[in-house]
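can't give you the sequence, but here's the structure:
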């Protein structure tokens, strides 16, 4: 949805909507142009690839409806939604998939759809260009130029072909380590014990074949559920878990270095593993600091707020005002 005529200058009481649409959840925030958070909404995952078009549209619509209970649609000057796979977001008739959402919500303002990586980068910095690493269930590093995808990426190939250092990767490696222990060819410890316990019913003795069957009976990506067992054990000093954390961080740092060619530009870490307070994040930060002491690294905590700031850029032109507004929308996290 675009505006044909130039919009009037915004008032501080006008607001913008930012949406962070992922495979696990959909988050929406309304923030006025003075930086006040007015309302937020939350619903299920909105990624059409993992949830299907109908469920995706419904969840995005539900989250927006929660916000518009207390924010009149006519106050909204712009909307930005971050979502993966934006080039394919059309319905069977060729119409942009989410256009009915905006119409039914009564939103007549400009709406921009951007890649989830663009929103993650904006959630970490007001700089226009740099590199963002997203590491959660999956993992990808990608370059950002002028608040857009630059076309340079490392990994993000999915569980079968890549996502090295991701939550899936950690979970798979943890289960593999547990199988080696049961076959008496690898060390045990708290992490291995916790994985075996999670995969072995109380009525069974731990057995390699049973664990393999349990893992093979569900979607491979669900191996990511064991990643917290790795990070917890590593935090408690388990050497097997610590080794996996170091390997994961090494993969992620390598992905960043393959993409990040300009040391004057910032790096943003996002996702539950890289952007959170985790052993993986700590290792990545430490490695980057050791290799490039002057590198500026930020963490992206609130993707929806990053999307809202990008929406504010659609209606405001003063660079200094936008910089100050970014500090209010998404306070710096390092």
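Nice, I can see it. All of these numbers come straight from a predicted model, not from anything done at the bench.

use CA for all of it now, contacts and neighbours both
OK.

remind me, longest helix of this protein?
Among the elements of the chain assigned as helix by DSSP state H, the one spanning the most residues is helix 239-259.

may I see the buried residues of it?
Using 16 or more other C-alpha atoms under 10 Å as the test for burial, helix 239-259 gives 239-242, 244-256, 259.

now do it: everything it contacts.
For helix 239-259, the external contacting residues (C-alpha atoms under 8 Å, 6 or more residues apart in numbering) are 131-133, 135, 139-143, 152-155, 164-166, 169-170, 173-174, 187-189, 191, 230-231, 233-235, 279-281, 283-284, 287-288.

comparison target below:
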């Protein structure tokens, strides 16, 4: 990829019909799925902030039709606990499949499910989550894997590469042809998560209070952030700080403000975004070194809200990798539906990637 080239986006062959949780029963209108011979797939993208679930049909020529989608709370059992994670996942399943209560029969089951759940990179977490889902008897076959790993499945036919995710937090994850897996980051907002949304938001807040003291440069971040919170003075951030400390998502929601100010040329915001991209570049490089790709040449999948919505940040990351002599062979934004459909396609064609045997947990309700 030449320097400054536009990031190629994967072609999308599906149509999305979105249903809110309150109207999820309308999924019952998709009754034609019950008797359809097409493959019905449940796709779940469960992170530490939210869970997105999709009910799709996999038709001929890799055509994917998203019949319905739904959102629920976070599903990472490591960060929110098992009770909360299972409750949010069950809520998503009930909304999409019409299951009224635990233990009752579903009005609609699926042929295959792909569960991309944060935290399942740990074997003990993956095994427990897999056994729990199998007991629900929703899918004839399913696989369970870390959410970041799913993105690698969407960038090529070989199942190798590195995924970089920058959303509320940040992580890089990769796998090579021998099945060696490496990760960098993903430690959580308190310990690390540099370059993620929370990190950007906190850097912006620090810039605002330092400017108020005269220790830092004035910037457009101050009026923008005060307006966001409905405040008049910087001092009013102090009583708000305890709430911000207990709810990281509120801090991460400042990231779009930082990116907007940066795109408008604000030097303070530009500096924050530059440092964020440098952190993300180092995460990819560190992962690449562990997998034998010191000189680049690997497929790179990008995901997470920051990278999805900020062309500026994407280009800074790609240019940074080139400047460090570690350019990817290809780079693309990958959405979970595209990646999951590809993973299912391989499974249905009995072309499972053998080097992924330790990445995902495969199961059947009758195990």
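Noted; the coordinates are in hand. As the structure is a computational prediction, the values presented were derived from the model and not from experiment.

following element in sequence after the longest helix of the first structure, please.
strand 267-270 (DSSP states H and E).

any idea how far that following strand is from the chain center?
On the basis of C-alpha atoms, centre = their mean, to the nearest Å, strand 267-270 of the first structure sits 10 Å off its chain's mean C-alpha point.

which residues of the second structure does it align to?
Matched against the second structure by TM-score structural alignment, strand 267-270 of the first structure falls on residues 300-303.

any idea how far the residue nearest the centre of the second structure is from residue 170 of the second structure?
For the second structure, the residue nearest the mean C-alpha position is residue 304 (4.6 Å; C-alpha atoms, centre = their mean). When distance is defined by C-alpha to C-alpha, to the nearest Å, residue 304 of the second structure is 8 Å away from residue 170 of the second structure.

next: residue 350 of the second structure.
Using C-alpha to C-alpha, residue 350 of the second structure is found at 33 Å from residue 170 of the second structure.

who has more neighbours out of the two?
Comparing residue 350 of the second structure with residue 170 by neighbour count (other C-alpha atoms under 10 Å), the higher total belongs to residue 170, at 29 against 9.

how about the aligned partner of the more buried one in the first structure, what does it touch?
Matched by TM-score structural alignment, residue 170 of the second structure corresponds to residue 139 in the first structure. Applying C-alpha under 8 Å, 6+ apart to residue 139 of the first structure gives the contacts 133, 155, 156, 163, 164, 165, 166, 252.

please redo it, this time with the cut-off set to 7 Å
155, 156, 163, 164, 165, 166 (C-alpha atoms under 7 Å, 6 or more residues apart in numbering).

tell me the secondary structure for the counterpart of residue 112 of the second structure in the first structure?
Residue correspondence to the first structure (TM-score structural alignment): residue 112 of the second structure is matched to residue 78. Classification of residue 78 of the first structure using DSSP: H, G, I helix; E, B strand; the rest coil returns strand.

how near is residue 78 of the first structure to residue 116 of the first structure?
Going from residue 78 of the first structure to residue 116 of the first structure by C-alpha to C-alpha gives 18 Å.

okay, the angle between the stretch of helix or strand residue 133 of the first structure belongs to and helix 239-259?
Here residue 133 of the first structure sits within strand 130-135, counting by DSSP H and E. Interaxial angle, strand 130-135 of the first structure versus helix 239-259 (axes from the mean of the first three to the mean of the last three C-alpha atoms, to 10 degrees): 150 degrees.

check the mean deviation of strand 130-135 of the first structure from the second structure.
In the superposition with the second structure, the average deviation recorded for strand 130-135 of the first structure is 1.0 Å (mean C-alpha distance after the TM-score superposition for the first structure).

next, the contact list for the match of residue 112 of the second structure, please.
By C-alpha under 7 Å, 6+ apart, the residues touching residue 78 of the first structure are 16, 17, 109, 110, 111, 311, 314.

quick check: closest non-adjacent residue to the alignment partner in the second structure of the fifth one.
Aligned against the second structure by TM-score structural alignment, residue 111 of the first structure finds its counterpart in residue 142. In space, and not counting its chain neighbours, residue 142 of the second structure is closest to residue 113: 4.5 Å by C-alpha to C-alpha, 6 or more residues apart in numbering.

counting neighbours, what do you get for the corresponding residue of the first structure for residue 153 of the second structure?
Alignment note: residue 153 of the second structure maps to residue 122 in the first structure; criterion TM-score structural alignment. Number of residues near residue 122 of the first structure (other C-alpha under 10 Å) recorded here: 28.

what about the residue nearest to residue 122 of the first structure when sequence neighbours are not counted, which SS state?
Once flanking residues are discounted, residue 122 of the first structure sits nearest to residue 306: 4.9 Å by C-alpha to C-alpha, 6+ apart. On the three-state scheme (three-state DSSP), residue 306 of the first structure is labelled helix.

ok, residue 306 of the first structure - contacts?
Residue 306 of the first structure makes contact with 119, 120, 122, 123, 330, according to C-alpha under 7 Å, 6+ apart.

now do the helices in the stretch 151-300 of the first structure.
In the stretch 151-300 of the first structure, the segments counted as helices under DSSP state H, counting those that start in this stretch are 167-182, 190-199, 208-216, 227-235, 239-259, 271-274, 279-291.

so which of the ones you listed is the most surrounded?
Scoring these by mean neighbour count under mean count of other C-alpha atoms under 10 Å gives helix 271-274 as the most buried, with a mean of 25.

that one - contacts with which helices or strands?
Applying 3 or more C-alpha pairs under 7 Å, 6 or more residues apart in numbering; DSSP states H and E, one finds that helix 271-274 of the first structure makes contact with strand 130-135, helix 279-291.

save these as CSV, and put in distance to residue 198 of the first structure too.
Output for those, formatted as CSV (distance: least, C-alpha to C-alpha, whole Å):
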stretch, distance to residue 198 of the first structure
strand 130-135, 24
helix 279-291, 22
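
nearest to residue 22 of the first structure among those would be which one?
Closest approach to residue 22 of the first structure among these (C-alpha to C-alpha): strand 130-135, 12.1 Å.

could you point out the helix or strand that follows that closest one?
Downstream of strand 130-135 of the first structure, the next assigned helix or strand under DSSP H and E is strand 139-145.

in the first structure, what residues pair with stretch 211-220 of the second structure?
Going by TM-score structural alignment, stretch 211-220 of the second structure sits over residues 181-190 in the first structure.

picking up where we left off before, mind checking which of the helices and strands packed on helix 271-274 of the first structure is nearest residue 224 of the first structure?
Proximity to residue 224 of the first structure (C-alpha to C-alpha) singles out strand 130-135 among these, at 11.5 Å.
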